[in-house]
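Asker: Got a sequence here, can you model it:
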Amino acid sequence: MDWSSLGGLALALIGILVGQAVEGGQIGSLIQPAAFLIVMCGTFGAVLVQTNTKNFIAGLLFVRQVFSPPIDDRQELAKRINQWSHFARKEGIFMLEPYMKKETEPFIQKGLRLMIDGTPPDKLRQVMAIDMHFYEIQQRNAAKIWNAAGGYAPTVGILGAVLGLIHVMENLSDPSKLGSGIAVAFVATIYGVGLANLVFLPISNKLKALIQHEMMRREMLLNAWVSIASGDHPRIVEERLLAYLR
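Answerer: Predicted coordinates:
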């Protein structure tokens, strides 16, 4: 669990609510289901217009990693790479198949398979680089929905404010309905700006950082495979790995 993400979100919400109370306002006045519905449905409806359903669903599922990010296994991965390197140096690259069968990650299995099959280092790099390129594109397309949501939410919030004011103007003859209409108008703007800057954009930036971390991890694997396939001494492979572990 990423407590910094949870703590940051909680701190932001607490700050807003406490600030509202300190100013003498009612916290309940910030709870407006109509405004929330307008902002959320309008924002994600606009996001769906610009993206396809596959990327939209992937982006929604991807958000879980913001609060429960993958374990950083680079240290353990470096140990396994060193084992591959020493074994390949001693027994030959073609004998690495038992190690490949122990791996469960498709990317690692593919790289080891190409190396075991005797793929030249330059071809190995080309094939796996293409795999990495399209993986990054897919991940970034999924993460983009949160950046897009952060861009649309404030505008949709203003739209909600205008709708609230229209409701107010339609009921000028009934003072009892003026308060609720004005509340929806201003709270919709708060929801739009707040969700954009406290939720959507931070999620987008966090996902970008996670993607960058995974790409660095895969680059570490690729460089190790190329080095082993080139016949480099295990000490050289180990020194190259250290650059990714600092």
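
Asker: CA atoms for contacts and neighbours, from now on please.
Answerer: Fine.

Asker: roughly how far out does the longest helix along the chain sit from the chain middle?
Answerer: Identified as the longest helix of the chain according to DSSP state H is helix 121-170. The chain centroid and the centroid of helix 121-170 are separated by 10 Å, computed with C-alpha atoms, centre = their mean, to the nearest Å.

Asker: now the helix or strand that comes right after that helix and helix 121-170, what's the angle there?
Answerer: Toward the C-terminus, helix 121-170 is succeeded by helix 178-195 as the next helix or strand (DSSP states H and E). On the basis of axes from the mean of the first three to the mean of the last three C-alpha atoms, to 10 degrees, helix 178-195 is oriented at 170 degrees to helix 121-170.

Asker: Can you give the distance of the helix or strand that helix 178-195 is followed by from its chain's centre?
Answerer: Downstream of helix 178-195, the next assigned helix or strand under DSSP H and E is helix 201-229. Counting by C-alpha atoms, centre = their mean, helix 201-229 is centred 13 Å from the centre of its parent chain.

Asker: in helix 201-229, what's buried?
Answerer: By 16 or more other C-alpha atoms under 10 Å, the buried positions in helix 201-229 come out as 201-208, 210-211, 214-215, 217-229.

Asker: Stretch 138-148 too?
Answerer: 139-148.

Asker: And for stretch 239-246?
Answerer: Buried, per 16+ other C-alpha under 10 Å, within stretch 239-246: Leu241.

Asker: try stretch 172-186
Answerer: 178, 181-186.

Asker: And the residues you listed, which two are furthest apart?
Answerer: Across the buried residues of stretch 172-186, no pair lies farther apart than Leu178 and Phe186, at 12.5 Å, counting by C-alpha to C-alpha.

Asker: Can you report how many residues lie near the closest residue to Ala196 other than its chain neighbours?
Answerer: Excluding its sequence neighbours, the residue lying closest to Ala196 (C-alpha to C-alpha, 6 or more residues apart in numbering) is Gly150, at 4.1 Å. Gly150: 26 surrounding residues under other C-alpha atoms under 10 Å.

Asker: One more, please, to line up against the first structure:
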Amino acid sequence: MDVLSILGVIIGFAALIGGNFIEGGSIQSLINGPAAFIVIGGTFGAAMLQTPKNSLKRAWKVLPWVFRPPNNPFKEGISKLVRWAHAARKEGLLGLEHIADSEKDRFARKGLQLLVDGSEPEVIRRIMEAELIIDEQRDLDAIKFFESMGGYAPTIGIIGAVMGLIHVMRNLADPEQLGPGIAVAFVATIYGVALANLLFIPIANKLRMCINERSQYRELMIEGIIAIADGENPRSIELKLNGYLH
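Answerer: Purely as a prediction, here's the structure:
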């Protein structure tokens, strides 16, 4: 569980609500059902319109990464690669077959299977890098859904505010209703800007960082497996891969 993400959400919205209280406002002044319906519904609809079906499905699958990032154990990965290098030197590349069968990481397992099959290092690199690029691009396309929500929300909030002001203008004959009516109208703007800057855009940026970190881990795997294919010394492999440690 990523504690910083949880704290970030809590602190962000607490600052917004707390600042409203300090200025003498109340929680009721920030609650408006129609405004929330307009902003959330309009933002989601606009983002969904521009997002392909597969990317939308993937977006919901990677969303939990905000609070539970995928595990990319760089130290453990280096240790595994060094063990595989020792096994390859002692038993040959065919000695990695039983390791490949038990490897849980799909990407690493594919690399090991290519090693066992006797593929040339450059062939292994091309195949694994192609899969890395395709997977990375698929995930980057998915998080554009949240980026687009961050872009649309403020504009939809302004639309909601204008719609509220139109309703206020109909009651100009009653001056007592103008102040509260205008305040309620601008709640939609608050919803749009707050959701964009406290939720949607940070979510997209956090997911982008998770994707980049996973890609770096997979690059580590590629370099290690290619080094094993080239017959490099396990110690040399370890020293080279230590550069990936944060």
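
Asker: Contact partners for the most far-flung residue of the first structure relative to its centre?
Answerer: Computed with C-alpha atoms, centre = their mean, the residue of the first structure farthest from its C-alpha average is Ser173, at 49.4 Å. By C-alpha atoms under 8 Å, 6 or more residues apart in numbering, the contact set of Ser173 of the first structure is empty.

Asker: follow-up on the earlier one: and of the buried residues of stretch 172-186 of the first structure, the nearest to Asn197 of the first structure?
Answerer: Phe186 (16.8 Å).

Asker: From Gly150 of the second structure, how far off is Arg170 of the second structure?
Answerer: 32 Å (C-alpha to C-alpha, to the nearest Å).

Asker: what residues are up against the residue nearest the centre of the first structure?
Answerer: Nearest to the geometric centre of the first structure sits Leu207, at 2.1 Å (C-alpha atoms, centre = their mean). Residues near Leu207 of the first structure by C-alpha under 8 Å, 6+ apart: 62-63, 65-66, 143.

Asker: Tell me which entries of these lie within helices.
Answerer: Reading helices off the contacts of Leu207 of the first structure with DSSP H, I get 62, 65-66, 143.

Asker: Of those residues, which is the most crowded?
Answerer: Greatest neighbour count in these, by other C-alpha under 10 Å, goes to Ala143: 26 neighbours.

Asker: quick one: what's aligned to that residue in the second structure?
Answerer: Here Ala143 of the first structure is matched to Ile143 in the second structure, going by TM-score structural alignment.

Asker: My read is that that match contacts Arg208, right?
Answerer: Yes. Contact criterion C-alpha atoms under 8 Å: Ile143 of the second structure and Arg208 qualify, at 7.4 Å.

Asker: Mind telling me what element Leu112 of the first structure is part of?
Answerer: Using DSSP H and E, Leu112 of the first structure falls in helix 106-116.

Asker: Tell me roughly how far that helix lies from the second structure on average.
Answerer: Helix 106-116 of the first structure: mean distance to aligned residues in the second structure after superposition is 1.1 Å, counting by mean C-alpha distance after the TM-score superposition for the first structure.

Asker: Need the residues that contact that helix.
Answerer: Under C-alpha under 8 Å, 6+ apart, the answer for helix 106-116 of the first structure is 93-97, 100-101, 103, 124, 128, 221-222, 225, 229.

Asker: and Ile14 of the first structure, how many neighbours does it have?
Answerer: Residues contacting Ile14 of the first structure under the criterion other C-alpha under 10 Å number 12.

Asker: same question, Leu56 of the second structure
Answerer: 19.

Asker: which residues sit in contact with it?
Answerer: 48, 142, 145.

Asker: please redo it, this time with the cut-off set to 7 Å
Answerer: 142, 145 (C-alpha atoms under 7 Å, 6 or more residues apart in numbering).

Asker: average gap between the helix or strand hosting it and the first structure?
Answerer: Leu56 of the second structure belongs to helix 53-62 when assigned by DSSP H and E. Superposed on the first structure, helix 53-62 of the second structure shows a mean distance to its aligned partners of 1.8 Å (mean C-alpha distance after the TM-score superposition for the first structure).

Asker: other SSEs contacting whatever helix or strand Lys90 of the second structure lives in?
Answerer: Taking DSSP H and E as the criterion, Lys90 of the second structure maps to helix 74-91. Other helices and strands packing on helix 74-91 of the second structure, by 3 or more C-alpha pairs under 7 Å, 6 or more residues apart in numbering; DSSP states H and E, are helix 201-229, helix 234-241.

Asker: Name the residues that touch that helix?
Answerer: Counting by C-alpha under 7 Å, 6+ apart, 95-96, 217, 224, 228, 234, 237-238, 241, 245 sit against helix 74-91 of the second structure.

Asker: cool, and stretch 21-33 of the first structure?
Answerer: For stretch 21-33 of the first structure, contacts defined as C-alpha under 7 Å, 6+ apart pick out 17, 20, 184, 187.

Asker: what's near enough to touch the closest residue to Ile156 of the second structure other than its chain neighbours?
Answerer: Distances taken as C-alpha to C-alpha, 6+ apart place Val39 nearest to Ile156 of the second structure, at 5.5 Å, with adjacent residues excluded. Contacts for Val39 of the second structure (C-alpha under 7 Å, 6+ apart) come out as 153, 156-157, 160, 188, 191-192.

Asker: switch the cut-off to 10 Å
Answerer: Neighbouring residues of Val39 of the second structure by C-alpha atoms under 10 Å, 6 or more residues apart in numbering: 45, 152-161, 188-193, 195.

Asker: in the helix or strand hosting it, what's buried?
Answerer: Remark: Val39 of the second structure resides in helix 33-50, with elements defined by DSSP H and E. Residues of helix 33-50 of the second structure classed as buried by neighbour count (16+ other C-alpha under 10 Å): 35-36, 38-40, 42-44, 46-48.

Asker: how distant is that helix from the center of its chain?
Answerer: Distance of helix 33-50 of the second structure from its chain centroid, counting by C-alpha atoms, centre = their mean, is 21 Å.

Asker: returning to what we had before: which of the contacts of Leu207 of the first structure still touch in the second structure?
Answerer: Among these, the contacts conserved in the second structure (both residues aligned by TM-score structural alignment, their matches' C-alpha atoms under 8 Å) are 62-63, 65-66, 143.

Asker: roughly how far apart are Ala21 of the first structure and Ser29 of the first structure?
Answerer: Distance, Ala21 of the first structure to Ser29 of the first structure, by C-alpha to C-alpha: 11 Å.
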